[in-house]
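In: Give the three-dimensional model of this entry:
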Amino acid sequence: MRPLPPIAAMRALEAAARHLSFTRAADELHITQSAVSHQIRHLEEFWGFPLFKRQSRGLILTEQGEALADVIRSFLEQMEQTLGRLTETEVRGPLKVSLLQSFAVKWLVPRLPDFQAVHPEIDVWISTNDDPIDFGEGEADLAIRLGGGNYPSLFSELLLTEKVFPVCSPRLAERLGMPECPRDLLRYPLMLRNNEERTATWQEWFLRAGVENPQLADGPRFPDTNMALQAALADQGVALVRSAHVGDDLEAGRLIRLFDVDYPSASAYYLVCPKGRENQPKIKAFREWLQEEAAAARSSYAALGI
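Out: Next comes the predicted model:
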């Protein structure tokens, strides 16, 4: 296949052929007349034949120049139409977002109507899992992951950091009485994770609270934070939670925080997507909205002391 010249030179030929003037072509392309003349001369040298005849009254296309100008004009128009369709699809097509179920239920989904109000042209499709995403297979356009931010093959940006602390429902506190010190919580039903021995989240909190070697009683165990939180909302016990999961519940009075003791989570929420796609229209719109919501959430958490 014969090599093609630069697209800028082909644009210069198409414009000059249409106007039969290097000056008017330069005005249209927002370059200088000498730049257009240079591009045409480059094409003539590249292809080995003249494209214009320079006459005292102006320019006339040669037979070769007229044939090539028609082909280039058709090519540029088709490319513009194709790009227009692709851009429209990119903006209007669904945005597939993958994230943890707990974060989706307690943080993202309640806020989604605000995004839809601003961007009704973008349908957000939510999927919940914590598995590695195969972006190449179209499983998701964007993911929100809980981790340390080490995603070398992906674009990533920090969304939210979190603190960890215990909460319970007002009804449970009224029924069992408010604990007077952190050690008192060992007498309360604590919502444990299935892997509590491995993660030792309650152990970490009691250590921060000055309680050494706490002995956690056996009790209900849950596979994830969201289920433990739902149990706490149902007055079943005390849950150790992450701030992003309970901000709205604390503000509404559905939960109360127990003690001014917390510790920063070792993991944070990150937005991730394939490198180079972060500024595609629908992804950029969602990213910018998420960052605005995260900033508002941080202000709300600060007011709540979390």
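In: drop to CA atoms for contacts and neighbour counts, all remaining ones
Out: Fine.
In: I'd like the distance from the longest helix belonging to the chain to the chain centre, please.
Out: Ranked by residue count, the top helix of the chain under DSSP state H comes out as helix 63-92. How far helix 63-92 lies from its chain's middle: 32 Å, per CA atoms, centre = their mean, to the nearest Å.
In: what do you get for stretch 193-204?
Out: For stretch 193-204 - counting by CA atoms, centre = their mean - the centre lies 30 Å from the chain centre.
In: For the comparison step, fold the sequence that follows:
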Amino acid sequence: MRRYRLPPLDLLEAFEAAARHLSFTRAADELALTQSAVSRQIAALEESLGVPLFQRMHRALRLTESGELFARTATGVLMQLQGATEQLRHIERQKTVVVTTTPGFAGLWLIPRLSSFTARYPGVDVRISASFTLVKLEREGVDIAIRYCASAVAGPQAVKLFGEVMTPVCSPALRRTPGKPLKKPEDLRHHTLLYTEQSHSAPLYDWSMWLRAMQLDIKPAAALYFSDYDQMVSAALRGQGVALGRLPLVDQLVRERKLVTPFNQSVASPMGYHLLRSETSADKPEVSDFSAWLMEEAAR
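Out: Below you'll find the model as predicted:
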């Protein structure tokens, strides 16, 4: 048994247009139909409802009382349906890529490069979730994860974007501080060292690991601690101390001479950045485009 006993939608459209214009001719022009086709549709609707909707006079058209009531209802229903249709079409047209990664990678590497992606794909919205939480991509509706980990734990579906090298970095002004040379690793004893203190930090975040690799046992002039890596880099940019730079996260800042590497010595990290795509996003062209763009940027 049918739940709704309604007339066809094309009959409602013809009626709404005729009621609004009080003219079959103008309604026909709006709907790209003939006047006789609109007249037949209105007659079919009246027969279906069992009541007259219009008074047909010589060169004039007027709604009956039943017609006025039905016109108000039909107009409201069609407007609601039109609004819902446009909303769904907008959702369908909107292309979105949801990315999760660490705050340091997002702030120092990804976001500064995003303008090249949006210029190439202006119709795609990119939503970045910067967090150290390892989310389940399919469950959380995330398309792409860029994870900082060792290759052995990245998973067979992950693609390595690049590895990592650790070397001290500082502002050019700090390197030129009178009476505080910064020409060799031993000179770090004259300076403030910048640290991060996240519980999730890998060992190579720690200055002690780099100093041990250099076979140095020194005590710095002072130490500053920050909760996030990008905060620490911000302090280094302002000349507040020497940070342990992670390349390529700070590559751009070094190329722009906002940060300098005072020594040639560096330590290779077992960690790296790996691209992982959600299985449910495999067929989304915008996700494929973003993945290809990421690998292209990483190859630079």
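In: List the TM-score for the superposed pair.
Out: The TM-score (TM-score structural alignment, normalised by the length of structure 2) is 0.63; 208 aligned residues with a CA RMSD of 2.6 Å.
In: residue range for the helix or strand following the longest helix of structure 1 in structure 2?
Out: Reading on from helix 63-92 of structure 1 to the C-terminus, the next helix or strand found by DSSP states H and E is strand 95-99. Counting by TM-score structural alignment, strand 95-99 of structure 1 falls onto residues 97-101 of structure 2.
In: Tell me how far residue 152 of structure 1 lies from residue 273 of structure 1.
Out: Applying CA to CA, to the nearest Å, the value for residue 152 of structure 1 to residue 273 of structure 1 is 11 Å.
In: So the two - more neighbours on which side?
Out: residue 273 (23 against 8; other CA atoms under 10 Å).
In: so what does the longest helix of structure 1 touch, helix or strand wise?
Out: Packing contacts for helix 63-92 of structure 1, counted by 3 or more CA pairs under 8 Å, 6 or more residues apart in numbering; DSSP states H and E, involve helix 7-19, helix 281-304.
In: Give me whichever of these is most buried.
Out: Sort the helices and strands packed on helix 63-92 of structure 1 by mean neighbour count, taking mean count of other CA atoms under 10 Å, and helix 7-19 sits at the top with a mean of 19.
In: List the contacts of it.
Out: For helix 7-19 of structure 1, the external contacting residues (CA atoms under 8 Å, 6 or more residues apart in numbering) are 22, 24-26, 28-29, 36, 39-40, 42-43, 61, 65-66, 69-70, 72-73.
In: How about stretch 108-127 of structure 2?
Out: So stretch 108-127 of structure 2 is in contact with 94-99, 230, 248-250, 286, 290, 293, going by CA under 8 Å, 6+ apart.
In: residue boundaries of the strands in the stretch 101-250 of structure 1?
Out: In the stretch 101-250 of structure 1, the strands defined using DSSP state E, counting those that start in this stretch lie at 124-128, 142-147, 154-160, 163-168, 190-193, 221-222, 238-242.
In: closest to residue 202 of structure 1 out of the helices and strands packed on helix 63-92 of structure 1?
Out: The closest of these to residue 202 of structure 1 is helix 281-304. By CA to CA, the value is 21.6 Å.
In: other SSEs contacting that closest one?
Out: Helix 281-304 of structure 1 is packed against helix 63-92, strand 154-160, helix 243-252, with contacts defined by 3+ CA pairs under 8 Å, 6+ apart.
In: do that again at 10 Å, thanks
Out: If contacts are counted by 3 or more CA pairs under 10 Å, 6 or more residues apart in numbering; DSSP states H and E, helix 281-304 of structure 1 sits against helix 63-92, strand 95-99, helix 109-118, strand 142-147, strand 154-160, helix 243-252, strand 268-274.
In: would you turn those into TSV with distance to residue 127 of structure 1?
Out: Shown next, in TSV, are these (distance: least, CA to CA, whole Å):
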stretch	distance to residue 127 of structure 1
helix 63-92	19
strand 95-99	5
helix 109-118	11
strand 142-147	9
strand 154-160	18
helix 243-252	18
strand 268-274	15
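In: now the contacts of stretch 108-127 of structure 2: which count as buried?
Out: Buried members of the contacts of stretch 108-127 of structure 2, scored by 16 or more other CA atoms under 10 Å, are 95, 96, 97, 98, 99, 230, 248, 249, 250, 286, 290, 293.
In: residues near the residue nearest to the first one when sequence neighbours are not counted, how many?
Out: Take residue 95 of structure 2 and drop its neighbours on the chain: the residue closest to it by CA to CA, 6 or more residues apart in numbering is residue 124, 4.8 Å away. For residue 124 of structure 2, the count of nearby residues is 19 (other CA under 10 Å).
In: can you check residue 114 of structure 2 too?
Out: The number of residues packed near residue 114 of structure 2 is 14, by other CA under 10 Å.
In: Aligned to it, what sits in structure 1?
Out: Counting by TM-score structural alignment, residue 114 of structure 2 corresponds to residue 112 in structure 1.
In: what about its match, distance to residue 120 of structure 1?
Out: Distance from residue 112 of structure 1 to residue 120 of structure 1, counting by CA to CA: 11 Å.
In: List just the one of the helices and strands packed on helix 281-304 of structure 1 that sits closest to residue 294 of structure 1.
Out: strand 154-160 (6.3 Å).
In: Counting by contacts, list what that closest one packs against.
Out: Using 3+ CA pairs under 10 Å, 6+ apart: strand 154-160 of structure 1 touches strand 142-147, strand 268-274, helix 281-304.
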